[in-house]
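Undergrad: generate a structure from the sequence data that follows.
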Amino acid sequence: MPRMLQPGNRGSGKQATVAPPPVPVARAVVDCAVYVDGVRQPTGLDFRKALAFVRATGSGFVWLGLHQPDERQMGDVAEAFGLHTLMVEDAVHAHQRPKLELYDDTLFLVLRTVKYIDHDDDEVANDIVETGEIMVLAGRDFIITVRHGDHTHLAGVRQRLESTPEHLKLGPATVVHAVADRVVDSYVAVVQEMESDVDELEERIFAASSRDLDIDVVYLFKREVLQLRRAVYPLGTPLSLLSGNKVTAESAALTPNSKEIRRHFRDVADHLTLVNEMVGEYEERLSSLLDAAATKVSTQMNTDMRKISAWAGIAAVPTAAAGIYGMNFDVMPELHWQFSYPILLIALFTVCFTLWRTFHKYHWL
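TA: All right, here's what the predicted structure looks like:
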């Protein structure tokens, strides 16, 4: 009998593509815990059983921490917690701008994280600021934090909250505030680190000569400050909504019920305002440095052009004489004078020296 072809190989001669096995959600889970009255329960359950425990007892909430989940992993989480598909899509695919949205009764907050990169020399540094993302999905009895990036650890936030049960018992809104506070505190640390760099860069630009001026470093800082601004500035509106400063019919559902939590969000919003002011100041200073550097380069170019023009004017004198005496006319009586050559040299030297003294007097040479 003829041998049957395997599926996927028929007529093509290519090997069948085997789909990779699905990665379990546990690979993306950093921590999962149940909190009742602000105290972590020693359940040791996965997120499905933990959520079932909370909803069966009617008290407490689940805090699930994830790190860079893929679509399948996030899909399993969404099925268990009843998350909207748009939230799942945004949580999987990073590079979102800071925003605050409400899907049914689930709050979705996107935060951009920043980290200052230590560098010995600004001229060889490629990046000053590294960015990441944290997505917070908060419901009535659960909160999910999704991290993207290597510097977005929240272990310290969880430990600090667990050490203060009186705050943690207020519910998922407390965790939302703690995460936002941690992110904004990192903004403050970054802008304080960058302040010394901008000061040093300012001194370098004004102290360096126009020939030794390296404007690429200014453009590097300008790019990093703009990147920092894109991460920081859009967060102002979400924090205003969470703090209750902008209460409308549409935003009322986004504002936490606890007055104490709203006060804490106002404090975070104040810190963010300070960061925005410092970032705006850095932008203005760097723009001024670019203008100053461009002015110094333009001034040096004008100085060089004046020197070139002065030497060209001096060189034009002997060139004109050589052009005149290089013409093949028969009647040129000075060609037959005995002292014509030394007289011409003296005249050329006198005119060139006079031009040099004049140009030097007016600082062209």
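
Undergrad: hey, let's count contacts and neighbours off CA atoms from now on
TA: Noted.

Undergrad: gap between the two ends of stretch 151-167?
TA: End-to-end distance for stretch 151-167: 25 Å, by C-alpha to C-alpha, to the nearest Å.

Undergrad: buried sites along it?
TA: Of the residues in stretch 151-167, Thr152, Leu154, Arg158, Leu161, Glu162, Pro165, His167 count as buried by neighbour count, 16 or more other C-alpha atoms under 10 Å.

Undergrad: chain neighbours aside, what residue packs nearest to the fourth one?
TA: With C-alpha to C-alpha, 6 or more residues apart in numbering as the measure, Leu168 is the residue that lies nearest to Leu161, at 6.0 Å, once sequence neighbours are left out.

Undergrad: can you tell me how far the spatially most central residue of the chain sits from Tyr103?
TA: Nearest to the centroid of the C-alpha atoms of the chain, with distances taken as C-alpha atoms, centre = their mean, sits Gln227, at 2.6 Å. Relative to Tyr103, Gln227 is positioned 29 Å away (C-alpha to C-alpha).

Undergrad: quick one: buried residues of the one helix or strand Val54 maps to?
TA: Using DSSP states H and E, Val54 falls within helix 47-57. For helix 47-57, the buried set under the neighbour-count rule, 16+ other C-alpha under 10 Å, comprises Phe47, Ala50, Leu51, Phe53, Val54.

Undergrad: can you tell me which of those is nearest Leu345?
TA: Compare each of the buried residues of helix 47-57 with Leu345 using C-alpha to C-alpha and the shortest gap goes to Phe47, at 99.5 Å.

Undergrad: residues touching the closest one, list them.
TA: Contacts of Phe47 were listed using C-alpha atoms under 8 Å, 6 or more residues apart in numbering, and they are Cys32, Ala33, Val62, Leu64.

Undergrad: which other helices and strands does the helix or strand containing the last one contact?
TA: Secondary structure assignment for Leu64, by DSSP H and E: strand 61-67. Counting contacts by 3 or more C-alpha pairs under 8 Å, 6 or more residues apart in numbering; DSSP states H and E, strand 61-67 is packed against strand 29-36, helix 47-57, strand 142-148.

Undergrad: can you map out the helices along the stretch 1-150 of the chain?
TA: Counting by DSSP state H, counting those that start in this stretch, the stretch 1-150 of the chain has helices at residues 47-57, 71-81, 85-92.

Undergrad: to Leu201, which of those lies closest?
TA: Leu201 lies closest, by C-alpha to C-alpha, to one member of the helices of the stretch 1-150 of the chain: helix 85-92, at 38.0 Å.

Undergrad: please give me the structure for this one as well, since I'd like to look at both together:
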Amino acid sequence: MAKSLKLVLAQPEDTPGIIASAVYAEGRRVAEVPIAEVGEWSRRPGHVVWIGLHEPGLALLRQLQAEFGLHDLAIEDALKAHQRPKLEQYGEALFVVARTAQMLDGRIAFGETHLFVGHGYVVSVRHGASTTYTPVRERCEADPGTLSGGEDYILYAILDFIVDNYMPVIEAIQSEVEEIEDCILAETSTQVHVRRLYQLRRDLLRLRNAAVPLVEVCRRLEQPGLPGIDPVMSPHFRDVSDHIRRVQEEIESLREVLAFAFETSLMAGQAQQTEITRKLAAWAAILAVPTAVAGIYGMNFEHMPELRWQYGYAVVLAIIVSVCGWLYWRFRQNRWL
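TA: The predicted model follows:
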């Protein structure tokens, strides 16, 4: 009894990379346990160890490998953190990779979450831009009935949280696109807006590549036969798949809006350039009249019409002003000026 009480009161090691290390029984938190004891707790009937890591080092991953018997390839993938979303089965354990996304300084920052799932344990490894999973843990602990579902429910809760966090990113981009569209319609768009539209389209393509492969991951989790995945959880993973498809639809719709906005901004820029060209051509035509007349009378010939007439200068000026005024009126009529 004393030994058991000591374990319950123990706190996890103050090791860099460890966010949480807790053991649960029937959906209720039993203890905060150090990494050196997680293997023993996971082998106890009805107990599940849930460990959260953030950018751990190789030594910590090797320690977990020794405790849970994790595969070398899974450890290697979890350390490198440059993986596509996927699900791998190593014996009686599963290794799941999911991409995370959040808005940072106006751009989509991507991260990765690696999940080790086996009998009696779940280990989440976060890399890069990723929201902490503390809210997931708190929500699960608030409902012991659902958390008692075990490691497959924890896997579902984390995947669902990752997918739900795609929507704020999409909504932020959608709001910015609407502002840029207003600028385009108001004919106040600039080259900065055009570059921003291109950046957003590229970011959305990366978000699509990060989110869509999770559909296949959830489809496999729905199928019977995977170790540690209860068939009762199939509707939950199907629900995650539906959320991903909704995210995909939103991304495709937003990319089309961005494409239209991008084309509209280019057309507006071309129209503006055409308008400027017209004005320049109109003024060039008007200025050509005095230039031509002055060029003729600037030639050094002795016998020129009206050269010695006392009213010649005034008449020429009147003709120049009249012709230029008529050209200006005609261009205004044609909306070139």
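
Undergrad: about what we covered before: adding distance to Thr319 of structure 1, write the buried residues of helix 47-57 of structure 1 out as a markdown table.
TA: Conversion of these to a markdown table gives the following (distance: C-alpha to C-alpha, whole Å):
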| residue | distance to Thr319 of structure 1 |
| --- | --- |
| Phe47 | 91 |
| Ala50 | 95 |
| Leu51 | 95 |
| Phe53 | 99 |
| Val54 | 98 |
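
Undergrad: now the residue nearest to the centre of structure 1, nearest residue through space, not along the chain?
TA: Once flanking residues are discounted, Gln227 of structure 1 sits nearest to Val129: 8.0 Å by C-alpha to C-alpha, 6+ apart.

Undergrad: next, count neighbours for that neighbour.
TA: Neighbour count for Val129 of structure 1, taken as other C-alpha atoms under 10 Å: 20.

Undergrad: that one and Phe221 of structure 1, how far apart?
TA: Distance check for Val129 of structure 1 against Phe221 of structure 1: by C-alpha to C-alpha, it reads 9 Å.

Undergrad: now Arg306 of structure 1
TA: Applying C-alpha to C-alpha, the value for Arg306 of structure 1 to Phe221 of structure 1 is 33 Å.

Undergrad: neighbour count: these two, which is higher?
TA: Taking other C-alpha under 10 Å, Arg306 of structure 1 and Phe221 do not tie; Phe221 has more neighbours (23 against 16).

Undergrad: the residue nearest to Leu161 of structure 1 and Thr174 touch, don't they?
TA: Yes: between Leu168 of structure 1 and Thr174 a contact is recorded at 6.0 Å, counting by C-alpha atoms under 8 Å.

Undergrad: more neighbours, the two?
TA: More neighbours sit around Leu168 than around the other of Leu168 of structure 1 and Thr174, counting by other C-alpha under 10 Å; the figures are 24 against 21.

Undergrad: what's that one aligned with over in structure 2?
TA: Following TM-score structural alignment, the counterpart assigned to Leu168 of structure 1 within structure 2 is Leu147.

Undergrad: how far away is its match from Val49 of structure 2?
TA: According to C-alpha to C-alpha, Leu147 of structure 2 and Val49 of structure 2 sit 12 Å apart.

Undergrad: equivalent analysis for Thr264 of structure 2, please.
TA: The span separating Thr264 of structure 2 from Val49 of structure 2 equals 55 Å under the rule C-alpha to C-alpha.

Undergrad: which one's more surrounded, those two?
TA: Summary of the neighbour comparison: Thr264 of structure 2 and Val49, criterion other C-alpha under 10 Å, with Val49 having more neighbours (28 against 16).

Undergrad: show me what contacts Gly228 of structure 2?
TA: By C-alpha under 8 Å, 6+ apart, the residues touching Gly228 of structure 2 are Glu92, Ala93, Val117, Gly118, His119, Glu151, Asp152.

Undergrad: neighbours of the residue lying closest to Pro24 of structure 1 once chain neighbours are set aside, how many?
TA: Distances taken as C-alpha to C-alpha, 6+ apart put Gln73 closest to Pro24 of structure 1, at 6.6 Å, once the chain neighbours are dropped. Residue neighbour count, defined by other C-alpha under 10 Å, stands at 21 for Gln73 of structure 1.

Undergrad: now do the same for Gln73 of structure 1: its match in structure 2.
TA: Gln73 of structure 1 maps onto Leu60 in structure 2, by TM-score structural alignment.

Undergrad: kindly report the same for Ser288 of structure 1.
TA: When the two structures are superposed using TM-score structural alignment, Ser288 of structure 1 falls opposite Phe260 in structure 2.

Undergrad: secondary structure element holding Thr188 of structure 2?
TA: Per DSSP H and E, there is no helix or strand for Thr188 of structure 2.

Undergrad: now do the same for it: its match in structure 1.
TA: Using TM-score structural alignment, Thr188 of structure 2 sits opposite Ser209 in structure 1.

Undergrad: okay, now that match: neighbour count?
TA: Ser209 of structure 1: 14 surrounding residues under other C-alpha under 10 Å.

Undergrad: now swap in the one 4 residues further on and tell me
TA: Under the neighbour criterion other C-alpha under 10 Å, Leu213 of structure 1 is assigned a count of 17.

Undergrad: A helix includes it, no?
TA: No: applying DSSP: H, G, I helix; E, B strand; the rest coil, one finds Leu213 of structure 1 to be coil, outside a helix.

Undergrad: check contacts around the closest residue to it other than its chain neighbours.
TA: Using C-alpha to C-alpha, 6+ apart and skipping residues adjacent in sequence, the residue nearest Leu213 of structure 1 is Ile205, 6.7 Å away. For Ile205 of structure 1, the contact set (C-alpha under 8 Å, 6+ apart) comprises Leu213, Asp214, Leu289, Ala293.

Undergrad: those, buried ones only, as a ChimeraX selection?
TA: Selection of buried members from the contacts of Ile205 of structure 1 for ChimeraX, criterion 16+ other C-alpha under 10 Å:
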select :213,289,293
